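Asker: Just need the structure, nothing else, for what follows:
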Amino acid sequence: MNEDTGPDRRSLAIGYVPGVQPDKWLTRWRERNPEVPISARRSGDPRSALARVAGDVGFDVIFLREPDAAPRSSPPGLLRVPLYTETMAVLAEKDHELAAFDTVAVADLEGEQWLDPVDAIAATPDEVSAAVDLVAAGVGLLVLPLPYARSLSRRDVVVRPIDGVPATRMGVAWSPRREGDELIDEFVGIVRGRTAATTRGGGEPPRQKLNAKQKTAAKAARARAGQSRGEQPRGRQQAPRGKGRSTRGR
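Answerer: Got it, this is the predicted structure:
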């Protein structure tokens, strides 16, 4: 086998949509797998550059945005793990009274001028940027995922969390043709919080769930074991000597 194409020469390429900050996961990867290079690049639609086979040019793993109400089953053509629901935000020009609040509800903004909605999932970064330019000019308000809005770093725009609007969800995905790829499994495990001390499928086996009858039997067994050790049943402890005795006849 040519040493340039051997398993030890593989690397991981990560694609992510605007608003994702993969630095902490990349750092953990480099700490645990220093021999496997990893890189990351932002993309408006990382799915279009998804590598189907190990070694192909493209992203091995991608972070994608989807509606929070979308099915938790994987979209067609992907293996996907949902990660977290994103907080939504409203954007306004910097002198807007919105700046006086820490957070708002959509009902608080009744009567405000709104821009045509921008689909943060399907819109390109240029389309989103153009809409934010209109916000900065005072044309109207706009809703975006909070991480996306913050990634724009605009001093001429105020950003505040907003309740009462449809949210988005972040997920991590890869090609179904890469199912079982050890490097992808390792990276996804890091994203999901797997520590260096655990392995995929490792650790203690899950506890078996007990039905009501089994729970009662287990409780009785613990009580018998406690009595054999001289323990008092809970709720029926003896009073300390010298206290609680009757004083009749004294």
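Asker: only C-alpha atoms for contact and neighbour calcs from this point on.
Answerer: Fine.
Asker: now that we're looking at Asp8, which residues does it contact?
Answerer: Asp8 sits next to Glu35, Val36 when contact means CA atoms under 8 Å, 6 or more residues apart in numbering.
Asker: Repeat the analysis, applying 7 Å as the threshold.
Answerer: Neighbour list for Asp8: empty [criterion: CA atoms under 7 Å, 6 or more residues apart in numbering].
Asker: Name the SS class of it, please.
Answerer: Here Asp8 is helix, with the state taken from DSSP: H, G, I helix; E, B strand; the rest coil.
Asker: do the same with the one 5 residues further on
Answerer: Under the three-state scheme (three-state DSSP), Ala13 adopts strand.
Asker: What about it, how many residues nearby?
Answerer: Ala13: 18 surrounding residues under other CA atoms under 10 Å.
Asker: List the buried residues in stretch 50-68.
Answerer: 50-52, 54, 58-66, 68 (16 or more other CA atoms under 10 Å).
Asker: Export the residues you listed as CSV, with columns for distance to Gly77 and secondary structure.
Answerer: Putting the buried residues of stretch 50-68 into CSV (distance: CA to CA, whole Å; DSSP: H, G, I helix; E, B strand; the rest coil) gives the following:
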residue, distance to Gly77, secondary structure
Leu50, 11, strand
Ala51, 12, coil
Arg52, 10, coil
Ala54, 16, coil
Gly58, 16, coil
Phe59, 15, strand
Asp60, 14, coil
Val61, 13, strand
Ile62, 13, strand
Phe63, 15, strand
Leu64, 14, strand
Arg65, 16, strand
Glu66, 15, strand
Asp68, 19, coil
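Asker: Next, the second sequence, to be compared with the first:
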Amino acid sequence: MTEIEQHSASFRLAYVPGVTPTKWLRVWEERLPDVRLELLQSTPSEGHGLLLTGGADAGLVRLPVDRTVLSAIPLYTETTVVVFPKDHWLGAAEAEEVTVADLAEEIVFHPQDDVLEWPDGLPGRPAFERPATTGDAIELVAANVGVLAVPQSLARLHHRRDLTYRTLADVPQSQVALAWPEAATTDLVEEFIGIVRGRTANSSRGRTAAAEQQRQPKPQTARKPQAASRTQQKPKPGQRGAGGARTGGSRTAQPKRGRKR
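Answerer: This is a model prediction of the structure:
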């Protein structure tokens, strides 16, 4: 049994909050309808753990990851935004962007599952305690206790009618990547890599390309033309023909004359 046959039952894909794999799922279903793609939603930290323990074949995660055991292909970088109540003074500003200086007097929440790295420290004033999750921090923002800096996809994920957001300039951004265990780069992993990179089915290096190649009819080799038979030469005068009779010359046979009596 080949490696692809051993993994043909399903393909397990982990993904973290804010990542939407829908467009890639549609392509997968078109190219590999016989292989079920199983989605595993996880927290940012759990996503890495699923890959390291073999709980998922690949994952759409946020960088950084442990590159000593995981391979990763960066896909895109997200815009960082600041979330605040609609009646907050930040919403009255005409500028489309908010700067770090604008948050100097604001309480900025730093949830424990924050996906942004702040090497220069979090802007604004720190909260009394860190919320356990981004969802908990959103609830505090809605209560007008402070504001929250998150990737734009998480602001949309936790959308509320009483909240809005603006782009936060000159701050860290989150990068989403496709990651998988380096020691377990299967044919199905290669297939998904091809899908997220936009390869066509014909250019994919995995199962689809191999199956497509097998379905293509083999070109028929042209038969070599048989050597033309030599034209039968007419026998020369005096030679025997095909029937064994001796052929005469160019003279016509004369009838025998009888004796005169």
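Asker: OK, contacts around whichever residue in the second structure pairs up with Ser129 of the first structure?
Answerer: Residue pairing (TM-score structural alignment): Ser129 of the first structure is matched to Gly135 of the second structure. By CA under 7 Å, 6+ apart, the contact list for Gly135 of the second structure reads His158.
Asker: Gly135 of the second structure and Asn202 of the second structure: what is the separation?
Answerer: 43 Å (CA to CA, to the nearest Å).
Asker: repeat for Leu37 of the second structure
Answerer: 21 Å.
Asker: what do you get for Tyr165 of the second structure?
Answerer: Taken as CA to CA, the span from Tyr165 of the second structure to Asn202 of the second structure is 43 Å.
Asker: more neighbours, those two?
Answerer: Tyr165 (25 against 13).
Asker: which residues touch the more buried one?
Answerer: Tyr165 of the second structure neighbours (CA under 7 Å, 6+ apart): Val81, Val82, Val83, Phe84.
Asker: at 10 Å what do you get?
Answerer: Applying CA atoms under 10 Å, 6 or more residues apart in numbering to Tyr165 of the second structure gives the contacts 80-86, 90-91, 96-98, 147-150, 152, 155-156, 159.
Asker: all helices in the first structure, in order from the N-terminus.
Answerer: Using DSSP state H, the helices of the first structure run over 23-32, 125-136, 146-151, 182-191, 212-228.
Asker: got those as a markdown table, with distance to Pro176 of the first structure columns?
Answerer: Output for the helices of the first structure, formatted as a markdown table (distance: least, CA to CA, whole Å):
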| stretch | distance to Pro176 of the first structure |
| --- | --- |
| helix 23-32 | 22 |
| helix 125-136 | 27 |
| helix 146-151 | 28 |
| helix 182-191 | 11 |
| helix 212-228 | 41 |
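Asker: Of all those, which one is nearest Met170 of the first structure?
Answerer: Of all the helices of the first structure, it is helix 146-151 that lies closest to Met170 of the first structure, at 10.6 Å by CA to CA.
Asker: now the strands for the second structure?
Answerer: 10-15, 36-41, 58-62, 70-77, 80-85, 97-98, 107-109, 125-126, 147-151, 163-168, 175-181 (DSSP state E).
Asker: most neighbours per residue, which of those strands?
Answerer: strand 58-62 (a mean of 27; mean count of other CA atoms under 10 Å).
Asker: Thr198 of the first structure pairs with which position in the second structure?
Answerer: So, by TM-score structural alignment, Thr198 of the first structure is matched to Ser203.
Asker: Over to Arg80 of the first structure?
Answerer: So, by TM-score structural alignment, Arg80 of the first structure is matched to Ala72.
Asker: Quick check: its match touching Leu51?
Answerer: No - with contact defined as CA atoms under 10 Å, Ala72 of the second structure does not count as touching Leu51 (11.4 Å).
Asker: overlap in contacts of these two?
Answerer: Ala58, Gly59, Ala179, Trp180, Pro181, Glu182.
Asker: and the equivalent of Leu25 of the second structure over in the first structure, how far is that from Gly58 of the first structure?
Answerer: In the first structure, Leu25 of the second structure lines up with Leu26, judged by TM-score structural alignment. Plainly put, Leu26 of the first structure is 17 Å away from Gly58 of the first structure if you go by CA to CA.
Asker: picking up where we left off before, contacts only, for the residue lying closest to the match of Thr198 of the first structure once chain neighbours are set aside.
Answerer: Once flanking residues are discounted, Ser203 of the second structure sits nearest to Ala209: 6.8 Å by CA to CA, 6 or more residues apart in numbering. By CA under 10 Å, 6+ apart, the residues touching Ala209 of the second structure are Arg31, Glu191, Thr200, Ala201, Asn202, Ser203, Arg215.
Asker: can you check Ser175 of the first structure too?
Answerer: By CA under 10 Å, 6+ apart, the neighbours of Ser175 of the first structure are 47, 50-53, 59-62, 77-80.
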